[in-house]
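> with the sequence up front, the predicted model follows.
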Amino acid sequence: MSKVLVVVDHVDGAVSKPTLEVLTLARTFGEPVAVAFGAQAAQTAGAVGEYGATALFTVTDPVVDEALVAPRAEAVAQLVEQTGAELVLLPSTLDTKEIAGRVAIKINSGLITDAVEVSGAIGEVATTQSVFAGNWTVRAKVTHGVGVVTVKANSVPAEPAPAQPAVEEANVSFSEGAGRARITASEPKQASGRPELTEAPIVVAGGRGTDGNFGEVEALADALGAAVGASRAAVDSGWYPHSYQVGQTGKTVSPQLYIAAGISGAIQHRAGMQTSKAIVVVNTDEEAPIFGLADLGIVGDLHTVLPAVTEQVKQLKG
């Protein structure tokens, strides 16, 4: 059976949901084998095994935590050769996309990033992507070498297929230059109790129409167990942190449900959310461009509509 190498995205051993989705996808192409980095890499064994990985290679050399992505890319490239993997899959994050690009160059293979659908078979992997600020949906195919593909969160449902992965420290080496760019300081992101924006199945986003008051947006998000997002206009006005911006110059999301409240729908915002499976729009301006994407549109004041919806959600949840 063909082997598919999956790069694990984790924080202190806690595996991200997009990684579980990628492992699920990997099983449609062959036997998933995983690689995890850092001192807690071995702690990912339970999660990756639950979703079908038959082997877990750990890379715990301190350089992978101290340096930027170069050592990780070198390790992945070596593991492709050692395992005979015929496909490399990664969840789409800023770091993993850089790793993917470096790996593709090292192994002389085709690269596709931000796929929302991956199909075909080993040797003829095809993908669907949203490109050019979301104005086009395209199909692409890896035509050379081992395919290297990054997959957007929420592109496939994560489905368990329990296995007992063999855990092994990878036998890899690093070049002299791999560790030259190093992390000098970091601090943990303050926990909000809400899911990560790019991974959440539901996102409630606010824009200029909030007038700086995100209280109703946050209340609905908490009732739904959703993440909070914001438009560029809202973050540029200082109403919400830039790390929550959805759009071409912010984060790209593809949740099952996207609720846009008080957002007009400038093209840069649509580029970051229009691959959402279902879109609900609340806006006082019935001519707002974002209504063109809506599965359900409500012409009304978000400060009236959202509290009513929040109350109904709470009642239904009991």
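Structure received.

> please make it C-alpha for all contacts and neighbour counts, starting now.
Noted.

> got the residue ranges for the helices in the chain?
Under the criterion DSSP state H, helices of the chain are mapped to 17-26, 45-50, 63-66, 70-83, 94-106, 215-224, 232-236, 267-270, 302-317.

> which residues does residue 103 contact?
73-74, 76-77, 148 (Cα atoms under 8 Å, 6 or more residues apart in numbering).

> looking at these, state which has the most neighbours.
residue 76 (27 neighbours; other Cα atoms under 10 Å).

> hmm, back to that, what's the most buried one of the helices of the chain?
Among the helices of the chain, helix 17-26 has the highest mean neighbour count (mean count of other Cα atoms under 10 Å), at a mean of 26.

> among the helices of the chain, which comes closest to residue 154?
Proximity to residue 154 (Cα to Cα) singles out helix 17-26 among those, at 6.9 Å.

> ok now the closest one, how far from the chain's centre?
Here helix 17-26 is found 11 Å from its chain centre; the criterion is Cα atoms, centre = their mean, to the nearest Å.

> repeat that for stretch 223-241.
For stretch 223-241, the distance to the chain centre is 18 Å (Cα atoms, centre = their mean).

> over to stretch 279-288?
27 Å.

> try this one next to it:
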Amino acid sequence: MSKCVCVLAEFRAENFRRVTFEVASEGRRIADVLGAEVCAIVVGHGVAEKAPELGRYGVDKVYVADDPALENYLPETHVPVIADMIKKCDPALVLLSASVDGKDIGARLSARLEEGLVQDCTEIVVENGKVKARKPIYAGKCLAWNEWADGAMPLISCRPNVMSCLPPSEEKKAVVEKVDVSIPIPRSSVTGLELDTSGRVGLSGAEIIVSGGRGMKEAQNFALIEELAKLLGAAVGASRAAVDSGWRPHADQVGQTGKVVNPNLYIAVGISGAIQHLAGMGSSKFIVAVNKDADAPIFSKADYGIVEDLFNFIPVFTEEVRKLKSTCS
């Protein structure tokens, strides 16, 4: 197959986001099966110098649109530019991240290009030359396989922290080609960005998350899991019950009406495990649950379960983690 596998990169704060490397790695695996190259589309400002590093994750060629007008994501500017670049590439399929921006871009591209989109996929395979993508549906209770008609160009957004990154090759660099694009004049503008400077690990890309639920009893008790999270280099999350009680901000909420996360390790503390919460963290690689109710639904999903009062267990567990870290340092 001569057509390339096209990857849409996400560039923020002068660096590519980790999910870009995950999507590029998945693109490389698919391209190897199809006998194709991997091309990437990078849109932003100050991206040209960073573009070659995508080659470390299997990208052969990078098409770059670098302009001050593209520094901050705006649907009115970015989507038309990306769509035009995709048309020039004429790829076999397009992969992007199912991040907040990625989901928005994917939906708009699907309408503009008149191609079928499958969002938030957790697995992609090639069978007899046809691309198939799997995604969770019904709050994660079912998994649906999707495929495209002959002649269609699949658009697929990949759930962050699910597709594994290839070991980076330090020697390989992608070929970079700057593309002249026509940038529409937007009707809106970004006047400023409020960045989190607290140093806390963000939920979306965290490899370890410690979440608290109704069992924490009050906001002050979240200090217990904040201490544990700091030792583990983890993000702090919360169930909807904890957020609705005013103990944590909505930005910390994990679940169907919050963030969907996919860490390597998810520690659920005092969380019963309602289906809405499981929909947001059920695809975590390893799940540890701490709850004094042995019949809590969370245990049916957990890889490791501790039936114990969290106020007895967490301080002891935190101290053991501290000792282990001190001996390893």
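On my side now, so go ahead. This is a predicted model, so every value here is computed, not measured.

> out of the helices of structure 1, flag the one nearest residue 125 of structure 1.
Among the helices of structure 1, helix 17-26 sits nearest to residue 125 of structure 1 (Cα to Cα), with 11.5 Å.

> read off where stretch 135-143 of structure 2 ends up in structure 1.
Using TM-score structural alignment, the residues of structure 1 aligned to stretch 135-143 of structure 2 are 129-137.

> try stretch 156-164 of structure 2
Under TM-score structural alignment, the match for stretch 156-164 of structure 2 is residues 149-157.

> list the contacts of the matching stretch.
Residues contacting stretch 149-157 of structure 1 (Cα under 8 Å, 6+ apart): 17-18, 21-22, 24-25, 88-92, 96-97, 100, 111-117, 198-201, 253-256.

> may I see the buried residues of stretch 190-202 of structure 1?
195-202 (16 or more other Cα atoms under 10 Å).

> make that stretch 5-18 of structure 1, sorry
5-10, 13, 15-18.

> in those, find the pair that's most separated.
The two members of those with the most space between them (Cα to Cα) are 5 and 13, at 18.4 Å.

> give the aligned range of stretch 245-263 of structure 2 in structure 1.
By TM-score structural alignment, stretch 245-263 of structure 2 lines up with residues 237-255 in structure 1.

> quick one: what's aligned to residue 311 of structure 2 in structure 1?
So, by TM-score structural alignment, residue 311 of structure 2 is matched to residue 303.

> center of structure 1, which residue is that?
Residue closest to the average C-alpha location in structure 1 (Cα atoms, centre = their mean): residue 153, at 3.8 Å.

> how near is that residue to residue 180 of structure 1?
31 Å (Cα to Cα, to the nearest Å).

> what's the answer for residue 174 of structure 1, then?
11 Å.

> which of the two has more residues huddled nearby?
residue 174 (17 against 14).

> ok, the more buried one - contacts?
Shown in contact with residue 174 of structure 1 (Cα under 8 Å, 6+ apart): 71, 74-75.

> who touches the nearest residue to residue 286 of structure 2 once chain neighbours are set aside in this structure?
Spatial nearest neighbour of residue 286 of structure 2, excluding adjacent residues (Cα to Cα, 6 or more residues apart in numbering): residue 265 at 4.8 Å. Going by Cα under 8 Å, 6+ apart, residue 265 of structure 2 touches 207-209, 284-288.

> ok, 6 Å please
208, 286-287 (Cα atoms under 6 Å, 6 or more residues apart in numbering).

> residue 326 of structure 2 versus that one, what's the distance?
Here the criterion is Cα to Cα. By it, residue 265 of structure 2 lies 21 Å from residue 326 of structure 2.

> do residue 152 of structure 2 as well
Counting by Cα to Cα, the gap from residue 152 of structure 2 to residue 326 of structure 2 is 56 Å.

> who has more neighbours, those two?
residue 152 (13 against 9).

> can you tell me how far that one is from residue 122 of structure 2?
Taking Cα to Cα, one finds residue 152 of structure 2 at 21 Å from residue 122 of structure 2.

> nearest spatial neighbour of residue 270 of structure 2, chain-adjacent residues omitted?
Nearest residue to residue 270 of structure 2, sequence neighbours excluded (Cα to Cα, 6+ apart): residue 215, at 4.1 Å.

> any idea what the one you found aligns with in structure 1?
Aligned counterpart of residue 215 of structure 2 in structure 1: residue 209 (TM-score structural alignment).

> wait, that match touches residue 262, no?
Yes: contact criterion Cα atoms under 6 Å: residue 209 of structure 1 and residue 262 qualify, at 3.9 Å.

> more neighbours: these two, which one.
residue 262 (28 against 21).

> for that one, give me its contacts.
Residue 262 of structure 1 makes contact with 206-210, 283, according to Cα under 6 Å, 6+ apart.
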